[in-house]
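>>> missing the sequence, but the structure's below:
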């Protein structure tokens, strides 16, 4: 199911609470980003909206950034199995074929999720759009060997990519 779309003009002119509600899913379970972005309106472009939201996260501090990272679901993880993903995450994971994993792929993803979380203390995050299951697994296998600092940085970069995809799906010029 495709998300509702808004024009940039609509977002700039709607009441604050409506703006916040419309953009609350851009950053997973973190409506505080949309709440802070509301104060920066009007946005001249979709790029300006994205940049403002990215800057809010970049300046949020380590604790809030870690909470944002931790708000993301594991790929093909327990939340997906239980049907508890957000609509955005469901579309993204299904679009990458994660809902159609073979048992072997699913088991491998479960092992990688557990290893990654044990090593880093947060879930593996990948903007899966454009990846197939094999590429996702290969990326996962490579990144589990990184340092925690590298993965914190990479996780935020992936979150920014996800946010950009979501904004592009939601907002029209």
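Yep, that arrived. Keep in mind that this is a model prediction, so the values were computed, not measured. Residues are numbered from 1 along each chain as shown.
>>> Going by C-alpha atoms from here, please, whenever you check contacts or count neighbours.
Noted.
>>> Mind giving me the packing neighbours of the helix or strand where residue 149 lies?
Per DSSP states H and E, residue 149 falls inside helix 148-170. Applying 3 or more Cα pairs under 8 Å, 6 or more residues apart in numbering; DSSP states H and E, we find helix 148-170 packed against helix 46-58, helix 62-70, helix 103-120.
>>> C-terminal to the last one, what's the next element?
Which is helix 103-120. Taking DSSP H and E, what comes next after helix 103-120 is helix 133-143.
>>> Alongside the first one, take a look at this:
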């Protein structure tokens, strides 16, 4: 859909179209609708990130917790959103060996125990080894640093998602 058409959408249609860009968080699209018209996809993304930034830590934590665990139970049961399933498959997470899967499960558990939300990384361009490296590095962060890093990764994921959805 062309950006000019998106700019002309009413709030409900806008949220229906863009509500999935931030995982299970259509409130981000709803909160950014009022910033229309957007001059570019970058401007739309900036408005959505600003909507997240305006929220308190509790709402931001809800956003982080809305993300699936990498190679987790939702993936095994086929319950990921289409975007998440494609992203995880692109990184090879759907083809883990039993040993890799066990390692990711242990890292997920350690990360969630330390930070209280799932490990979030924009997996585009990463392979399984790169994801494990990210886990190891980020497990060393203090909670405040990692909270900011996780939000930055959410923003990066959201920037990549509408690529096929919005025409210039």
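Arrived safely, thanks for sending. What you are looking at is a predicted structure, and each value in this text was computed from that prediction instead of being measured.
>>> For the helix holding residue 149 of structure 1, buried residues please.
By 16 or more other Cα atoms under 10 Å, the buried positions in helix 148-170 of structure 1 come out as 151-152, 154-164, 166-167, 170.
>>> now it: which residue numbers in structure 2?
Aligned by TM-score structural alignment, helix 148-170 of structure 1 corresponds to residues 143-165 of structure 2.
>>> which other residues reach the matching stretch?
By Cα atoms under 8 Å, 6 or more residues apart in numbering, the residues outside stretch 143-165 of structure 2 that reach it are 1, 21-22, 42, 45, 49, 60, 64, 83, 114-115, 119-122, 138.
>>> ditto for stretch 67-87 of structure 2
Against stretch 67-87 of structure 2 from outside (Cα under 8 Å, 6+ apart): 23-24, 88, 93-94, 101, 104-105, 108, 118-120, 123-124, 161.
>>> counterpart of residue 89 of structure 2 in structure 1?
In structure 1, residue 89 of structure 2 lands on residue 94 (TM-score structural alignment).
>>> same question, residue 107 of structure 2
In structure 1, residue 107 of structure 2 lands on residue 112 (TM-score structural alignment).
>>> what does stretch 46-58 of structure 2 correspond to over in structure 1?
The aligned range for stretch 46-58 of structure 2 in structure 1 is 51-63, by TM-score structural alignment.
>>> Name the residues that touch that stretch?
Contacts for stretch 51-63 of structure 1 (Cα under 8 Å, 6+ apart): 33, 34, 36, 37, 40, 65, 160.
>>> now residue 35 of structure 1, nearest residue through space, not along the chain?
In this structure, residue 35 of structure 1 finds its nearest non-sequential neighbour in residue 20, 5.4 Å apart by Cα to Cα, 6 or more residues apart in numbering.
>>> The one you found is in contact with residue 31, isn't it?
Yes - with contact defined as Cα atoms under 8 Å, residue 20 of structure 1 counts as touching residue 31 (7.1 Å).
>>> Give me the more crowded residue out of these two.
Between residue 20 of structure 1 and residue 31, counted using other Cα atoms under 10 Å, residue 20 has the larger neighbour count: 20 against 17.
>>> What residues sit buried inside the helix or strand that one falls within?
In this assignment (DSSP H and E), residue 20 of structure 1 forms part of helix 16-23. For helix 16-23 of structure 1, burial by neighbour count (16+ other Cα under 10 Å) applies to 16, 19, 20, 22, 23.
>>> Can you list the helices and strands that it packs against?
In terms of contacts (3+ Cα pairs under 8 Å, 6+ apart), helix 16-23 of structure 1 is packed against helix 32-38.
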